[in-house]
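Chemist: I'll drop the sequence and a predicted model, then ask my questions.
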Amino acid sequence: MEIVLIIAVVIALAVGLALVGLLDRRPAPPKHAYPEVRDADDPEPGGSHAAVLEQDPDTAAAVDQDVDGTPVEEEAAEPQVQLERPEAAGTRLQRLRARLLKSNNVFGKGLLALLSRDTIDEEVWDEVEETLLMADLGTEPTLELVERLRDRVRVEGTQDADQVRAMLREELLTMVDPSMDRRLEASRKGDRPAITMVVGVNGVGKTTTVGKLARVLVAEDRRVVLGAADTFRAAAAEQLATWGARVGVDTVRSEKEGADPASVAFEAVDEGIRQEADVVLVDTAGRLQNKANLMDELGKIKRVIEKRGEVDEVLLVLDATTGQNGLNQAKVFAEVVDVTGIVLTKLDGTAKGGIVVAIQRELGVPVKLVGLGEGPDDLAPFTAEGFVDALLAE
């Protein structure tokens, strides 16, 4: 009986060993077709907890296939943003002159008609004076121009339309003053960019003007950085960033409404230095509740900027349709900051051409840029000759 039990155990062991051998000869299950992703909580050999993507070299080709073996299409690359190419200055000037002619032809034609009469008496001179005043030329410039025209008509004694036009052109050109330096500071100053502050009250199109000015500079192949230092108007920074993005210009801004504008301006200049930009344009808030607040804010922005570099240009944006009210605004800003140039917007429509002379006389600084429309490239460098010729063209 004991012999029978021993034989049974031996047989059982033999069968068991045979089964184990068969199992060892089965093919190993295939590795998964997708790379192993280590859990973020699993420590790396170096001690980090970053997610790591591991891939078996034998199954690398399988990564681009779905479970059923269907090739997985590669994700389409994001389309590149097509940057706009702004118009060159020459094209702008031709179009702007045409619009100026259309909106101000009453000014030129009225004067030419008066000065071409057979008899020019005191009544005619009164009408000439009234026409000039209505064109926003200002009282002092009007009296000066009428006096000079009187002298020339008395000496030359002509009513020929062409001669009168030539005479009027010469006198108006003298009033607009072609000798004024209307160049923009738009070149690097040693190891830093030129720095321009743009100031003006809300509603004159200041932020839009900064965006359009960036386009003028980009058209001249200048590298530009924008600073959205108008932090008190929620839409200002977004609006400026949109203008910049259209032509590939970076905008430095604060995500926090009401942030310190001087800090944003400082960071914009720093970014301009880092990018080796040609120009940094800083948009500022346009609040004019009282002169003291304005002086404090603009003064602080300028002082903080000048820790990194001198402010080379302060452009004052004025709405040409506001007439004498615009002059009053200009006086306040001129007392607060050292204005170096005027940007005159909305010179089409109801604006009067004489405002150019009045502003320059009042502030002693030149009009450097003019805007004559709502288009992105409806801002152009101002030229005295082009302006006067547009006023007197038929």
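Modeler: Ah, there it is.
Chemist: CA only for contacts and neighbour counts going forward, please
Modeler: Fine.
Chemist: Downstream of the host helix or strand of residue 271, the next helix or strand is which one?
Modeler: Of the helices and strands defined by DSSP states H and E, residue 271 is found in helix 261-274. Under the assignment DSSP H and E, the closest C-terminal helix or strand after helix 261-274 is strand 279-284.
Chemist: moving C-terminal of that next one, what's the next helix or strand?
Modeler: With DSSP H and E, the next secondary element past strand 279-284 is helix 291-305.
Chemist: List the buried residues of the helix holding residue 271.
Modeler: Of the residues in helix 261-274, those with enough neighbours to count as buried (16 or more other C-alpha atoms under 10 Å) are 261-273.
Chemist: Next up, a structure to set beside the first:
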Amino acid sequence: MTATVSDELRELAPQVLSILIRRYGRFDACEDAVQEALLAAALQWPAEGVPDSPRGWLVTVAARRLADQFRSDDARRRRELTVAQLDAAAVTDAVPERDDTLTLLFLCCHPALSAASQLALTLRAVGGLTTAQIASAFLVPEATMAQRISRAKAKIRSAGARFAPPPPAERPARLEVVLQVLYLIFNEGYTASSGDDLQRGDLTAEAIRLTREVHRLLPADREVAGLLALMLLTDARRPARARPDGTLVPLAEQDRSRWLRPMVDEGVALISRTLPQGPPGPYQLQAAIAAVHDEAPSAGDTDWPQILGLYQLLARVAPSPVVTLNHAVALAMVQGPRAGLHMLEALDGDERMAGHHRLAAVRAHLLEMAGSAAQAREWYLRAAERTTSRPERRYLEARAAALIA
């Protein structure tokens, strides 16, 4: 299958699924039928050519798959009317132009689902990825991921979720979940949580594509724009983040000539338009921090006082252990490593962070900055033991080895 066909199918998948769910309900049955239609297109279109109405073709094929499925059910008599309706839909070219991708995202990020299920279902139903691709991305067996997706669809059904936008009062909270899921997908792609690869370009690209789609549907939402800008500004550094052997290259040591300048320019322009429009949210603030880093010609030219000010604001708007961790680094760059180390002490009693490799790695880095080589080496080794990412482990072990007296 050509890249062009693959890209088109991935873009059409949520639109087709939205049409079927809106017409007939049954999320699980519709989703299975769409996957079969996508497979048929992947096999036929490269050889026979893309039809004049690709979306209509996919709707027709998926609707026929649904009709076949309903005919084989034991309760066929009770579904004769549904089958007749499906047959009528299968032969018509009248496919509505309405785009329900955002409604589908809200459904996949239903609060009844766990975060892991929201991730998996979003990638399958909205991203168009196969179960095997999702399983590979999260390093679990395909059968395990298939069960997770099946349970998610069953839970949506048992929760009585309807294919409709959430009520206005619930919309901000539900949109917040959608953005969090997209950000989690991006983060897993940008720094894989485990395995041999430091990053997965397929996941970051998919997260950016889906966030672009949400931004297209909600162009006035400043946090959506902020998340898109943050992804672009962060992913622009991807070519410089690893050496040919896969070794991690920290931000301060990256060859900035390898950064993807068009992505940097787009991200900076997006956040520059967004920030003046009102009080910034957490994604806008993180994007602003990323923009300060990306606009610096070299690591030495980074405007750390500005970054520190942004982290101080972010800590008020959206406090979290990760924000505190990054805030400590910015503080160390402005006021010295001992100030940063003092801030880290607040995280030692936080169960979410105390055993995490990132806390140990940051403490090691600040101790190294402070000239405490022996202590820094000890904490680098602790961080290496705690991480499940092999590229990160190799990097941390190398930093520890460089501090041997």
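Modeler: Received it, and whenever you're ready, just let me know what you need. Every value quoted in this text rests on a predicted model; they were computed, and no experiment measured them.
Chemist: After superposition, what's the TM-score, could you say?
Modeler: The TM-score (TM-score structural alignment, normalised by the length of structure 1) is 0.23; 165 aligned residues with a C-alpha RMSD of 7.5 Å.
Chemist: circling back: tell me the angle the helix holding residue 271 of structure 1 makes with strand 279-284.
Modeler: 170 degrees (axes from the mean of the first three to the mean of the last three C-alpha atoms, to 10 degrees).
Chemist: could you give the angle of helix 261-274 of structure 1 to helix 291-305?
Modeler: Between helix 261-274 of structure 1 and helix 291-305, the angle comes out at 30 degrees (the same axes, to 10 degrees).
Chemist: list the helices and strands helix 261-274 of structure 1 packs on?
Modeler: For helix 261-274 of structure 1, the helices and strands in contact under the criterion 3 or more C-alpha pairs under 8 Å, 6 or more residues apart in numbering; DSSP states H and E are strand 224-229, strand 250-252, strand 279-284, helix 291-305.
Chemist: is it possible to export the ones you listed to TSV including distance to residue 126 of structure 1?
Modeler: Written out in TSV, the entries for those read as follows (distance: least, C-alpha to C-alpha, whole Å):
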stretch	distance to residue 126 of structure 1
strand 224-229	48
strand 250-252	53
strand 279-284	43
helix 291-305	39
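Chemist: want to throw these into JSON lines with distance to residue 122 of structure 1 and mean neighbour count?
Modeler: Putting those into JSON lines (distance: least, C-alpha to C-alpha, whole Å; neighbours: other C-alpha atoms under 10 Å) gives the following:
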{"stretch": "strand 224-229", "distance to residue 122 of structure 1": "54", "mean neighbour count": "28"}
{"stretch": "strand 250-252", "distance to residue 122 of structure 1": "58", "mean neighbour count": "23"}
{"stretch": "strand 279-284", "distance to residue 122 of structure 1": "49", "mean neighbour count": "28"}
{"stretch": "helix 291-305", "distance to residue 122 of structure 1": "44", "mean neighbour count": "16"}
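Chemist: So for residue 125 of structure 1, which of those sits nearest?
Modeler: helix 291-305 (40.5 Å; C-alpha to C-alpha).
Chemist: In three-state terms, label residue 10 of structure 1 for me.
Modeler: Per DSSP: H, G, I helix; E, B strand; the rest coil, the secondary structure class of residue 10 of structure 1 is helix.
Chemist: between the helix holding residue 271 of structure 1 and strand 224-229, how many degrees?
Modeler: Computed with the same axes, to 10 degrees, the direction of helix 261-274 of structure 1 lies at 170 degrees from that of strand 224-229.
Chemist: looking at the helices and strands packed on helix 261-274 of structure 1, which is closest to residue 131 of structure 1?
Modeler: Between residue 131 of structure 1 and those, the tightest spacing by C-alpha to C-alpha is seen for helix 291-305, at 34.1 Å.
Chemist: Residue 134 of structure 1: neighbour count?
Modeler: When counting by other C-alpha atoms under 10 Å, one arrives at 14 neighbours for residue 134 of structure 1.
Chemist: now it: how far from residue 107 of structure 1?
Modeler: 9 Å (C-alpha to C-alpha, to the nearest Å).
Chemist: For structure 1, just list every one of the helices.
Modeler: Counting by DSSP state H, the segments of structure 1 that form helices are 2-24, 89-115, 122-134, 139-156, 161-176, 206-219, 234-246, 261-274, 291-305, 324-336, 355-363, 384-392.
Chemist: Those helices: which one's closest to residue 53 of structure 1?
Modeler: Residue 53 of structure 1 sits nearest to helix 2-24 of all the helices of structure 1, at 31.6 Å, using C-alpha to C-alpha.
Chemist: Mind listing residues that contact that closest one?
Modeler: Surrounding helix 2-24 of structure 1, not a single residue is in contact under the criterion C-alpha atoms under 8 Å, 6 or more residues apart in numbering.
Chemist: quick one, which of the helices and strands packed on helix 261-274 of structure 1 is nearest to residue 169 of structure 1?
Modeler: With C-alpha to C-alpha, the closest approach to residue 169 of structure 1 among those belongs to strand 279-284: 35.5 Å.
Chemist: now for that closest one, which elements pack on it?
Modeler: If you count contacts as 3+ C-alpha pairs under 8 Å, 6+ apart, strand 279-284 of structure 1 packs onto strand 194-199, helix 206-219, strand 224-229, helix 261-274.
Chemist: which pair in the buried residues of helix 261-274 of structure 1 spans the largest distance?
Modeler: Of all pairs drawn from these, the widest gap by C-alpha to C-alpha lies between 261 and 273 and measures 18.6 Å.
Chemist: Output the helices of structure 1 as CSV; include the columns distance to residue 316 of structure 1.
Modeler: Formatted as CSV, the entries for the helices of structure 1 read as follows, by distance: least, C-alpha to C-alpha, whole Å:
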stretch, distance to residue 316 of structure 1
helix 2-24, 88
helix 89-115, 20
helix 122-134, 24
helix 139-156, 22
helix 161-176, 18
helix 206-219, 9
helix 234-246, 17
helix 261-274, 17
helix 291-305, 12
helix 324-336, 7
helix 355-363, 11
helix 384-392, 19
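Chemist: residue contacts, residue 381 of structure 1?
Modeler: Contacts of residue 381 of structure 1 by C-alpha under 8 Å, 6+ apart are 89, 93, 368, 369, 370.
Chemist: Residue 18 of structure 1: neighbour count?
Modeler: Taking other C-alpha under 10 Å as the neighbour definition, residue 18 of structure 1 ends up with a count of 11.
Chemist: quick one on the thing from earlier: any chance of JSON lines for the contacts of residue 381 of structure 1, columns distance to residue 174 of structure 1?
Modeler: JSON lines is the format used below for the contacts of residue 381 of structure 1 (distance: C-alpha to C-alpha, whole Å):
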{"residue": "89", "distance to residue 174 of structure 1": "24"}
{"residue": "93", "distance to residue 174 of structure 1": "21"}
{"residue": "368", "distance to residue 174 of structure 1": "17"}
{"residue": "369", "distance to residue 174 of structure 1": "19"}
{"residue": "370", "distance to residue 174 of structure 1": "19"}
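Chemist: If anything else comes up later, I'll come back, but that's it for now.
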